[in-house]
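Q: sequence unknown, structure follows:
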């Protein structure tokens, strides 16, 4: 028996819904308030409900699934081609209703609350790291204004700050010392927050066999491992390893015609955070390659010589993505290359 199709345009307070049955007859086409969303769908027979990916889409997908509906989340780029007329909420709901039925549309795997909580931890840490970097640069600039040139590196600067504050001969005004002292205290507070969050990552890894398994891959640490597990689970949404690498934007852009393949720079699609972690991990591994003679190290050295250091980094990141997908999807243990 065919199911009815519904498209819902999510928002904070006003939600637009468009629904059609298997004969393309319009069942509903209106906007409702947030408080009426669940009651409206509770009175609808189990149907396919499509929505665009956004900050609240996982929550609504889970809630509507509890009512017996099949929920599908898709990127907005799959919806835009089917929008007709002006850009408004009801027209968006119609476009979502059409896009959710297309066989070429790719859907986002619905995350659990636990997965979302882990990703919140990652976003919080990332925010604190950016704030710490900005604060260190500000302190460095403030010291330079009084002729005090701080050494390079975060740890060296953190050591130099209290020394500058205690030095009575550097002619720092009392007001400047007070401001620098407050900034230094704030820096120590941020360091403690980041350390606490990294302890949480250690705890998460200790409870996750999959995270421990993929950490055996070259250049993969606890932050990358927990982020990947929280983002893709076991990777069942991808048909093969290249699909995961493509989703991360680690494959070349293709512009081919007339049977002539033309490859350009990497696409840089989808999850920038995961891609950044994989690239940084690959860079750290290749930088510390040294005189190692295992197969993977020799492969990296050869790639650096043939294609340059940066291309080798991206190449290793893409290889790691494929290895990780294989470990998760096939439930196998890592075998060193």
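A: In hand now; what should we look at? Being a predicted model, the structure only gives us computed values, none of them experimental.
Q: When you work out contacts or count neighbours from here on, use the C-alpha atoms and nothing else.
A: Fine.
Q: Tell me which other helices or strands the helix or strand harbouring residue 273 touches.
A: Secondary structure assignment for residue 273, by DSSP states H and E: helix 272-287. Applying 3 or more C-alpha pairs under 8 Å, 6 or more residues apart in numbering; DSSP states H and E, we find helix 272-287 packed against helix 222-232, helix 295-307, helix 309-330.
Q: and with 6 Å instead?
A: helix 309-330 (3 or more C-alpha pairs under 6 Å, 6 or more residues apart in numbering; DSSP states H and E).
Q: For the helix it packs on, buried residues please.
A: 309, 312-329 (16 or more other C-alpha atoms under 10 Å).
Q: returning to that earlier point: taking helix 222-232 as reference, get the angle to the helix holding residue 273.
A: Computed with axes from the mean of the first three to the mean of the last three C-alpha atoms, to 10 degrees, the direction of helix 272-287 lies at 140 degrees from that of helix 222-232.
Q: Got another one to weigh against that:
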């Protein structure tokens, strides 16, 4: 509603059409992934820029401030959360991670069951909720890097059913 006040409905429609046209020209299919709509996809493209400038997904994670940083001296040290990097891109990945594990009100099914199970597994391993979200953010970096570099669509992995143990 707020964007209708700032812009007219016709202007919003025009901007959305132009964004869709740009996405089709770039041949990115980021919106094929659950949780990524047109606006999020265009924000990712704007913040990442040309994905070919990153030789691998690790460099993109470092650029986004998601990769841990080693702080130490004299052979002693620890890995800590990075406070550097592109904070706007970091926020985009954080919001995407939250959306992937989110369970809608009135529904018992998560938005993305693969990421939800991964999130639960990380918590069972002893990670906090925040650490588990960072793990998901790192996986999202790998996926989005692949989608942008190879210009492919996202395919939801098939999870094999667990057998019941008697």
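A: Done, it's in. Note that the structure is a prediction, hence the values are computed from the model and not measured.
Q: hmm, back to that, just the buried residues of the helix holding residue 273 of the first structure, please?
A: Neighbour-count burial for helix 272-287 of the first structure flags 274-275, 277-283, 285-286 (criterion: 16+ other C-alpha under 10 Å).
Q: Which member of those residues is positioned nearest residue 304 of the first structure?
A: Ranked by distance to residue 304 of the first structure (C-alpha to C-alpha), those are led by residue 286 at 8.9 Å.
Q: Just put the buried residues of helix 272-287 of the first structure in JSON lines and tack on distance to residue 125 of the first structure.
A: Listed next are those as JSON lines, based on distance: C-alpha to C-alpha, whole Å:
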{"residue": "274", "distance to residue 125 of the first structure": "14"}
{"residue": "275", "distance to residue 125 of the first structure": "17"}
{"residue": "277", "distance to residue 125 of the first structure": "13"}
{"residue": "278", "distance to residue 125 of the first structure": "17"}
{"residue": "279", "distance to residue 125 of the first structure": "18"}
{"residue": "280", "distance to residue 125 of the first structure": "16"}
{"residue": "281", "distance to residue 125 of the first structure": "17"}
{"residue": "282", "distance to residue 125 of the first structure": "21"}
{"residue": "283", "distance to residue 125 of the first structure": "21"}
{"residue": "285", "distance to residue 125 of the first structure": "23"}
{"residue": "286", "distance to residue 125 of the first structure": "25"}
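Q: sorry, back to before: so which bit of the second structure is the helix holding residue 273 of the first structure matched to?
A: Using TM-score structural alignment, helix 272-287 of the first structure corresponds to residues 87-102 of the second structure.
Q: which SS class is the closest residue in space to residue 8 of the first structure that isn't next to it in sequence?
A: Nearest residue to residue 8 of the first structure in three dimensions, chain neighbours excluded: residue 17, at 4.5 Å (C-alpha to C-alpha, 6 or more residues apart in numbering). Following DSSP: H, G, I helix; E, B strand; the rest coil, residue 17 of the first structure is assigned to strand.
Q: How far off centre is the match of helix 272-287 of the first structure?
A: With C-alpha atoms, centre = their mean, to the nearest Å as the basis, stretch 87-102 of the second structure stands 5 Å off its chain's centre.
Q: re the thing from before, the helix holding residue 273 of the first structure vs the second structure, mean deviation?
A: Compared with the second structure after the fit, helix 272-287 of the first structure shows a mean deviation of 1.7 Å (mean C-alpha distance after the TM-score superposition for the first structure).
Q: now what about that helix, what contacts it?
A: Residues outside helix 272-287 of the first structure that contact it (C-alpha atoms under 6 Å, 6 or more residues apart in numbering) are 219-220, 224, 248, 313, 316-317.
Q: got it, and stretch 124-136 of the second structure?
A: In contact with stretch 124-136 of the second structure (C-alpha under 6 Å, 6+ apart) are residues 97, 119, 122.
Q: so what corresponds to residue 226 of the first structure in the second structure?
A: In the second structure, residue 226 of the first structure lands on residue 42 (TM-score structural alignment).
Q: How many residues are close by the spatially closest residue to its match that is not a sequence neighbour?
A: Distance criterion C-alpha to C-alpha, 6+ apart; nearest residue to residue 42 of the second structure, sequence neighbours excluded, is residue 19 at 7.2 Å. For residue 19 of the second structure, the neighbour count with other C-alpha atoms under 10 Å is 16.
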